[in-house]
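Undergrad: coordinates only, sequence not included:
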């Protein structure tokens, strides 16, 4: 008599794709009753406000109420270093200087943390 083979059922993993811009605009317009053009203009206005606040003359901080805080962070320059030993390669090299630059930091607020 032949032995029965054990069949193990694999759990179905449905990969969820992120929403597209049109899906986001469509869902918001359906929930709020605004047209898609009005929703798009709200996002456009918000991006202009973020650009203005994070610009050179702005305060450097923009808060999306209840979701996140966007900050401009100035990263200072790094001086050049000579004869730095790299243990992985077993040799010494010169590391060039890096100029100062601006970066964007996004901090989630409590309401966004609680959603996850």
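TA: Sure, I can see it. Keep in mind the model is a prediction, meaning the values are calculated, not measured.

Undergrad: use CA for all of it now, contacts and neighbours both
TA: Noted.

Undergrad: Mind listing what's buried along the lengthiest helix in the chain?
TA: Longest helix in the chain, counting residues (DSSP state H): helix 36-54. Neighbour-count burial for helix 36-54 flags 36, 39-40, 50, 52-54 (criterion: 16 or more other Cα atoms under 10 Å).

Undergrad: Going along the chain, name the strands of this protein.
TA: For the chain, applying DSSP state E gives strands covering 61-64, 68-75, 81-86, 91-95, 101-108.

Undergrad: The first one - contacts with which helices or strands?
TA: Yep, that's strand 61-64 we're talking about. Here strand 61-64 touches helix 36-54, strand 68-75, going by 3 or more Cα pairs under 8 Å, 6 or more residues apart in numbering; DSSP states H and E.

Undergrad: ok, residue 82 touching residue 95?
TA: Yes - in this structure, residue 82 is within contact of residue 95 by Cα atoms under 8 Å, at 6.3 Å.

Undergrad: try this one side by side with the last:
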């Protein structure tokens, strides 16, 4: 078997930063970078409204993703259980109710990435 040499490790590409995304979109659309930032702020505002307490609980960003809000109920703790890794007994804690946001790609994006 051949050993991997440390100098020839495959370099992983870095993810695009928020600032780089704004600059790229501004360049591609001919808008100012501040206009692109304002647009993203408005998108975020709409998502907060739709997923908030007075919203529908769903939001679709056309061609990209669908956001769904799921309410998770509270879980009562106080049960005694055994940790399977070390065999020690522990008592579970209460977990409060909370909301989870699920982001699902839409069909067109999923098919484009295959």
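TA: Okay, I see it. As the structure is a prediction and not an experimental result, all values here were calculated from the model.

Undergrad: And residue 56 of structure 1, how far from residue 96 of structure 1?
TA: Going from residue 56 of structure 1 to residue 96 of structure 1 by Cα to Cα, to the nearest Å gives 27 Å.

Undergrad: next one: residue 70 of structure 1
TA: Relative to residue 96 of structure 1, and taking Cα to Cα, residue 70 of structure 1 is found at 30 Å.

Undergrad: Between these two, tell me which one has more neighbours.
TA: Set residue 70 of structure 1 next to residue 96 and count neighbours by other Cα atoms under 10 Å: residue 70 wins out with 18 against 11.

Undergrad: who touches that one in this structure?
TA: Contacts here follow Cα atoms under 8 Å, 6 or more residues apart in numbering; on that basis residue 70 of structure 1 touches 61-64, 104-107.

Undergrad: what separates the residue most central in space within structure 2 from residue 50 of structure 2, distance-wise?
TA: The centre of structure 2 sits closest to residue 103, judged by Cα atoms, centre = their mean, with a distance of 6.4 Å. The spacing between residue 103 of structure 2 and residue 50 of structure 2, counted by Cα to Cα, is 14 Å.

Undergrad: before we move on, what about residue 108 of structure 2?
TA: Relative to residue 50 of structure 2, and taking Cα to Cα, residue 108 of structure 2 is found at 22 Å.

Undergrad: The longest helix of structure 1 - contacts with which helices or strands?
TA: Here helix 36-54 of structure 1 touches helix 21-32, strand 61-64, going by 3+ Cα pairs under 8 Å, 6+ apart.

Undergrad: out of those, which comes closest to residue 76 of structure 1?
TA: For residue 76 of structure 1, the closest of the helices and strands packed on helix 36-54 of structure 1 is strand 61-64, at 18.5 Å, according to Cα to Cα.
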